[in-house]
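All I have is the shape, not the residue letters:
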């Protein structure tokens, strides 16, 4: 059971952005996309989510080709958490979270008891049940990101896509949110594909890492094997070292420029 990408190619207006990418996202693990700006991370997330279609190759979710699947069917297998959500209408937190049930509802039906129960369970899981009655636009950035994660969990999908979900958050909230994602991954067996800028976050939380360089998969595999000084230096084109701490954790350091 996995998201499988095989020899995928994609480009915009004749300029190829993804060049023969192949990797897998297994259930019950966090797979992190790492790469410099413009390496194709967001494009890959959109391809997996079915927003874009590969121009060559295939993307399968548990054996089903995403490009050939109806949009509601994809939404019942994959949930998406964006970088941030700039709301227009003053939705309440619970109201926004229960929207995650939309792929399970018909065009004319409204959320019922089971749908609100799923929303409440998701809010409990990420620790925001106390915000249920609040205005989404009146809570902090970290809380809004947790609302988006809860909405995705309410879809009850086996896979979760996240496009740089911590990029606008402070250091504390970055680690808090990734710790919640890791716990949910373990408890629910969800397969997570997350695009990140910060390799230290990937080193701390990812089970697997896919390094993208100019649209190609440069390295992919278990985080401990992929995130070596040599691979990181080649990826980011700068001096990098990986230092082991006394408690066994590792951190990435570089020279000040």
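That came through fine. Note that the structure is a prediction, hence the values are computed from the model and not measured.

going forward, measure contacts between C-alpha atoms and count neighbours the same way
Noted.

so residue 167 touches residue 83, yeah?
Yes: between residue 167 and residue 83 there is a contact under C-alpha atoms under 8 Å: 6.9 Å.

what about the closest residue to residue 118 other than its chain neighbours, neighbour count?
Nearest non-adjacent residue to residue 118, counting by C-alpha to C-alpha, 6 or more residues apart in numbering: residue 154, 5.6 Å away. A count of nearby residues for residue 154, using other C-alpha atoms under 10 Å, gives 25.

got a list of what residue 154 touches?
By C-alpha atoms under 8 Å, 6 or more residues apart in numbering, the residues touching residue 154 are 97-98, 100-101, 118-119, 122.

Can you give me the separation between it and residue 162?
15 Å (C-alpha to C-alpha, to the nearest Å).

Determine the set of other helices and strands touching the helix or strand that contains residue 224.
Following DSSP states H and E, the helix or strand that holds residue 224 is helix 223-226. Contacts defined by 3 or more C-alpha pairs under 8 Å, 6 or more residues apart in numbering; DSSP states H and E place helix 223-226 against helix 199-205, strand 208-213.

Below is an additional structure, to be compared with the one above:
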């Protein structure tokens, strides 16, 4: 990645999009502090990332990486309770707030029935929901998710994104998500960031940047935008290049 300059509006639901290898996951890793930039700096809520202690950062940013593999047979309830680690005092039992945060997160994600099931005995979609419950139980103002619905069916993909949209709309969270499905993304997000070859090609509200000329340069395919009956937001159609379609 090179020469990235980007500001995520507070309480926005921002989705990072772009072709494979454009730097989406790398950008999220740098923004969350997992990777250090070679130059420049990252600020979170107006404070340089380097100024945060590990515990303070964990109380500010919760992250769901792209790789959600869990190799140890923890119970799903224990996985979600791990989200409360930044608030735990050594040698103290979970507080009432800890228990309520875990119960609320598992209720929202409909993972309460999985509380005693081993995470290694869940489907890919169930595992993602449990890990999203952990993120919610962490109760941070900023949430970063990398392909959070990749293993979910349509019903739960839409529901999880609706949950994130609701948290932003109420002014409770700022959410930054990496996705590939542009048509699903635009139904929920407030802002889009398009990356190309490690740089920000375009960023802004959906209305500002969801344009054929931008999409065609980012994805290198002919693009059209239309609004199906009953849809509040537009949809994108990519068509084959006539010179290569055969």
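Yep, that arrived. Treat the numbers as computed from the prediction; the structure is a model and nothing was measured.

And the TM-score between them?
The TM-score (TM-score structural alignment, normalised by the length of the second structure) is 0.90; 240 aligned residues with a C-alpha RMSD of 1.8 Å.

picking that back up, next, the buried residues of the helix holding residue 224 of the first structure.
Neighbour counts over helix 223-226 of the first structure (16 or more other C-alpha atoms under 10 Å) mark 223, 226 as buried.

What range does it cover in the second structure?
Alignment of helix 223-226 of the first structure against the second structure: residues 206-209, by TM-score structural alignment.

ok now the matching stretch, how far from the chain's centre?
Relative to its parent chain, stretch 206-209 of the second structure has a centroid offset of 19 Å by C-alpha atoms, centre = their mean, to the nearest Å.

follow-up on the earlier one: can you tell which of the helices and strands packed on helix 223-226 of the first structure is closest to residue 59 of the first structure?
Taking C-alpha to C-alpha, strand 208-213 is the member of those nearest to residue 59 of the first structure, at 15.6 Å.

what do we get in the second structure for the residue nearest to residue 118 of the first structure?
Under the alignment (TM-score structural alignment), residue 154 of the first structure maps onto residue 137.

Would you mind measuring from that match to residue 155 of the second structure?
22 Å.

do the same with residue 184 of the second structure
For residue 184 of the second structure relative to residue 155 of the second structure (C-alpha to C-alpha), the value is 12 Å.

Mind giving me the packing neighbours of the helix ranked longest in the second structure?
Counting residues, the longest helix found in the second structure (DSSP state H) is helix 154-169. Other helices and strands packing on helix 154-169 of the second structure, by 3+ C-alpha pairs under 8 Å, 6+ apart, are strand 13-18, strand 174-178, helix 182-188.

so how far does stretch 27-43 of the second structure reach from one end to the other?
Distance between the boundary residues of stretch 27-43 of the second structure (C-alpha to C-alpha) amounts to 13 Å.

scratch that, stretch 163-175 of the first structure is what I was asking about
Taking C-alpha to C-alpha, the first and last residues of stretch 163-175 of the first structure lie 16 Å apart.

Identify the residue spatially nearest to residue 135 of the first structure, adjacent ones excluded.
Excluding the flanking residues, the one nearest residue 135 of the first structure by C-alpha to C-alpha, 6+ apart is residue 92, at 4.5 Å.

Count the neighbours of the one you found for me.
Counted with other C-alpha under 10 Å, the burial measure for residue 92 of the first structure works out to 16 neighbours.
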